[in-house]
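Visitor: All I have is the shape, not the residue letters:
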């Protein structure tokens, strides 16, 4: 049985951190070629695995230094059927990759975990399509589509699955139903536009309430990712019941819109100290936000700044 699958420690109020933008760090800071933004391909070479270990150890060191828990996410955001096919990975290849990604993080947890720094291993999933474009699947199609990746994680020591950069409620419902059917705790992370709404215009509140309603509150919790705090803080309200389901944010440091980021050939890393201060203010106003990290354009400097600012 996975170490924390039956009792996720981040469900308690204590602060947990997550990593930053894995793919943007590797591409822009380290010059790594990631076709189709897929970092899972690095698992297929010793050089790639070394890069991944080095990347994760920066965040493990930050968590240990601050005595905080860490959500350790696999590099498998693109390791699903459609993106795998673009890279020459069939069903068995993807199962192998998803399985091996957990094994890599198990090794790191064994080396780094302490009583003060619990490390939760999350099998990461991304959207079927582009995180910056609206999805077009029904909930049943999404359930069938994402089930193989969740099933691969369920056979490992993964504590949970974490689905990031979703912008479509039907896809989120499908992921949550598949995870529940396979006995895996899951988190659902939506991305929003500069107006604080999903790309189709749905509010964050309506999205979370719809998924909970249609899945009988199957997700363990919800998050926001790939948006700057100024984009999503306008969508938050401390007094509303749905906020009790929102547990964290992996924020961009850049204030640019998704369309601007998609067109950019350079990395906008924003200001790590400013992001740290903004995350600290979010925690002050919304104490239920207990998981903080970075997304596109962020790195270990940003997460360290968040830890410093949050005390």
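Guide: Received, thanks. Remember, predicted model here, so these are calculated numbers, not experimental data.
Visitor: contacts, neighbours, all on C-alpha from now
Guide: Will do.
Visitor: Distance check, the nearest residue to residue 78 once chain neighbours are set aside against residue 218.
Guide: Nearest in space to residue 78, with sequence neighbours left out and distances taken as C-alpha to C-alpha, 6 or more residues apart in numbering, is residue 38 at 5.4 Å. Counting by C-alpha to C-alpha, to the nearest Å, the separation of residue 38 from residue 218 is 28 Å.
Visitor: Pick out whichever of those two has more residues nearby.
Guide: Taking neighbours as other C-alpha atoms under 10 Å, residue 38 and residue 218 compare with residue 218 leading, 23 against 18.
Visitor: would the more buried one count as being in a helix?
Guide: No. Read with DSSP: H, G, I helix; E, B strand; the rest coil, residue 218 is coil and lies in no helix.
Visitor: Now do the strands in the chain.
Guide: 16-17, 69-73, 119-125, 160-166, 186-190, 221-225, 246-251, 291-294 (DSSP state E).
Visitor: same for the shortest one, what does it pack against?
Guide: So that's strand 16-17. In terms of contacts (3 or more C-alpha pairs under 8 Å, 6 or more residues apart in numbering; DSSP states H and E), strand 16-17 is packed against strand 69-73, strand 291-294.
Visitor: Could you say which of the ones you listed is packed most deeply?
Guide: strand 291-294 (a mean of 28; mean count of other C-alpha atoms under 10 Å).
Visitor: which ones are touching the nearest residue to residue 100 once chain neighbours are set aside?
Guide: In space, and not counting its chain neighbours, residue 100 is closest to residue 43: 7.6 Å by C-alpha to C-alpha, 6+ apart. Going by C-alpha atoms under 8 Å, 6 or more residues apart in numbering, residue 43 touches 49, 97, 100, 101.
Visitor: Below is an additional structure, to be compared with the one above:
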């Protein structure tokens, strides 16, 4: 009798965590490599689960694909690791079904690997496992539904063996893209999964609650592999702590919800599996159940509606000037407010507030933006880096910005921490700038990264960073196109110091419908010019510019005059080609950017007069 035939008549018990037991033995390295170096350890764990009552065991190949093995320098061992895994499991099975296991790769960072890379890696592992003739396949821990669907299509095309696919939820009842669990499982069944279910991340309680909303499908069986509990951190080690009796009770409830395969994920041991096997022994599968209808949390329409057009909308229609003013490094806020007030008088659209630029601690730009709004009625474009906050902090920060009514955001990766005041500090980079843009747009739909409703929709307008100071400008523009796909509304460029470069940028970006704010930053001295030329990646100043700044010597008035003259010359070209101008204030020298903003206004007024007459 085969696996699917068995499932028609009874509930089957899956095994528990492989990694948890290996970790408890003091092994903290690539678990899949142990198929080759310590096969007896793997065999012992398989046997322990079979003796505990597991009808199904999975091969120790969750991360045995090219992408994950390459993290350990083991990519050349992919074939041997997968081959040995199936052979070890088969030798240990004692009649239990052996499923070839393949784990998901994407988490919340969808850009870490392209879908094509994932599919290529999946195909290789799939062929290796199928060659060893397992009883079926287990695709597990898929947080990303798109990835799950794509690899399932590949597997279903290549084999008629039973396929079980388990997705993972960040939050009860929904996947991270907001798809309801029942809908995700239905789509998996429609694509040919014989068994559709859930595993990892959550313990029995939340999985049972989530399954109350999932119907019993007629064309696919339901599987569930919960974690033993939420983990705690004890002396630097993750520890799971749930007693066997709780799992015994949970198994009965899983059966009530229609589960045909019940196993365990992180933190589960043979004791948990034994308890569940004993609990459902002799019980027939449930074929009918009452499905709980989810009551969606009300998503309120945007409460803080914009009272002004987006910066992208302004730049699409007319001249728009934004000015960067770095938040202070010290707690004396008065000088910053004075500079902001001076810039406001020039009629700029907004102040852009960097997020600890050059990895140097500054007053929170959210606090600055809130005070500027309250005291000076100035609009702020708040930068957010991926460097300083994990996904928890990023979501909290976005919620805070929405609460403060700060709705203009520039999403950037952020300078690495090693260049700042604390070179030993950790750079987080949970998300890329592409992911952050996507997350912000997801907030605009009222959905958090975990897929749960936020209670209201935000109304963020999001800018992307543009670095034109690269060898191949066309590749930089390709990045812009990718950011547009993620949801970027407009772009803000790094400073440009060449009229010809401005012309080239216009030529390469004129097909984009999203506006570009061109960065212009006045030079303050010869040393400043030399630093930018030699130490800022990608920016090279012409010999003539460097010579002009050098001729100004140490005379501060000459330095200012020359720096402004160079910037105005650049603006003459930039204003002919772009509506959006981004003036970058060096060293809080608001007098420089104020004069440049006034210069742009005067140019536009003269042009308007000529046009009218």
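Guide: Thanks, I have it. Everything quoted here is computed from the prediction, not taken from an experiment.
Visitor: where does the TM-score land?
Guide: TM-score of the superposed chains, computed with TM-score structural alignment, normalised by the length of structure 1, equals 0.80; 277 aligned residues with a C-alpha RMSD of 2.6 Å.
Visitor: that older thread, give me the aligned partner of the residue nearest to residue 100 of structure 1 over in structure 2.
Guide: Counting by TM-score structural alignment, residue 43 of structure 1 corresponds to residue 35 in structure 2.
Visitor: quick one: its match and residue 104 of structure 2, what's the gap?
Guide: Residue 35 of structure 2 is 20 Å from residue 104 of structure 2, by C-alpha to C-alpha.
Visitor: same thing with residue 63 of structure 2?
Guide: Distance from residue 63 of structure 2 to residue 104 of structure 2, by C-alpha to C-alpha: 8 Å.
Visitor: Next, the contact list for residue 123 of structure 1, please.
Guide: Per C-alpha under 8 Å, 6+ apart, neighbours of residue 123 of structure 1: 73, 74, 76, 98, 102, 150, 153, 158, 159, 160, 161, 162.
Visitor: Skip the chain neighbours and tell me the closest residue to the alignment partner in structure 2 of the first one.
Guide: Under the alignment defined by TM-score structural alignment, residue 73 of structure 1 is paired with residue 58 of structure 2. Nearest non-adjacent residue to residue 58 of structure 2, counting by C-alpha to C-alpha, 6+ apart: residue 99, 4.7 Å away.
Visitor: Kindly tell me how buried residue 75 of structure 2 is, as a neighbour count.
Guide: Neighbour tally, residue 75 of structure 2, other C-alpha under 10 Å: 16.
Visitor: Surely it and residue 69 touch.
Guide: Yes. Counting by C-alpha atoms under 8 Å, residue 75 of structure 2 does reach residue 69; the two are 5.0 Å apart.
Visitor: if we can go back for a sec, next, format the contacts of residue 123 of structure 1 as TSV and append distance to residue 30 of structure 1.
Guide: Formatted as TSV, these follow (distance: C-alpha to C-alpha, whole Å):
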residue	distance to residue 30 of structure 1
73	19
74	19
76	19
98	24
102	23
150	30
153	28
158	28
159	30
160	29
161	27
162	26
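Visitor: Need the max-distance pair from the residues you listed.
Guide: Largest separation among these by C-alpha to C-alpha: 76 and 159, giving 15.0 Å.
Visitor: With neighbour numbers in mind, choose between the two.
Guide: Remark: of residue 76 of structure 1 and residue 159, residue 159 carries more neighbours, 26 against 22, as counted by other C-alpha under 10 Å.
Visitor: which residues does the equivalent of the more buried one over in structure 2 contact?
Guide: Aligning on TM-score structural alignment places residue 159 of structure 1 opposite residue 135 in structure 2. Neighbour list for residue 135 of structure 2: 3, 97, 98, 99, 100, 161, 162 [criterion: C-alpha under 8 Å, 6+ apart].
Visitor: what's the matching residue for the third one over in structure 1?
Guide: What it means is residue 98 of structure 2. By TM-score structural alignment, residue 98 of structure 2 lines up with residue 121.
Visitor: so how many other residues sit close to that match?
Guide: 26.
Visitor: OK, contacts around the residue nearest to it when sequence neighbours are not counted?
Guide: Of all residues not flanking residue 121 of structure 1 in the chain, residue 72 sits nearest, at 4.9 Å (C-alpha to C-alpha, 6+ apart). Residue 72 of structure 1 sits next to 18, 19, 56, 105, 119, 120, 121, 122 when contact means C-alpha under 8 Å, 6+ apart.
Visitor: what's the counterpart of the third one in structure 2?
Guide: Residue mapping for residue 56 of structure 1 onto structure 2 gives residue 46, with TM-score structural alignment as the criterion.
Visitor: which residue sits closest to that match, ignoring its sequence neighbours?
Guide: Closest residue to residue 46 of structure 2 apart from its sequence neighbours, by C-alpha to C-alpha, 6+ apart: residue 92 at 6.0 Å.
Visitor: The one you found and residue 549 of structure 2: what is the separation?
Guide: The value you get for residue 92 of structure 2 to residue 549 of structure 2, if C-alpha to C-alpha is used, is 77 Å.
Visitor: who's more crowded, those two?
Guide: Ranked by neighbour count (other C-alpha under 10 Å), residue 92 of structure 2 and residue 549 place residue 549 first, with 25 against 21.
Visitor: okay, and the host helix or strand of the more buried one goes to which residues in structure 1?
Guide: Using DSSP states H and E, residue 549 of structure 2 sits in helix 543-551. Under TM-score structural alignment, helix 543-551 of structure 2 corresponds to no residues of structure 1.
Visitor: Now do the contacts for residue 548 of structure 2.
Guide: Contacts of residue 548 of structure 2 (C-alpha under 8 Å, 6+ apart): residue 562.
Visitor: where do the helices sit along the stretch 201-311 of structure 1?
Guide: 204-215, 229-232, 258-263, 272-285, 300-310 (DSSP state H, counting those that start in this stretch).
Visitor: Reformat these as a markdown table; add distance to residue 240 of structure 1 and mean neighbour count.
Guide: Below are those laid out as a markdown table (distance: least, C-alpha to C-alpha, whole Å; neighbours: other C-alpha atoms under 10 Å):
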| stretch | distance to residue 240 of structure 1 | mean neighbour count |
| --- | --- | --- |
| helix 204-215 | 9 | 19 |
| helix 229-232 | 15 | 20 |
| helix 258-263 | 28 | 12 |
| helix 272-285 | 13 | 19 |
| helix 300-310 | 24 | 22 |
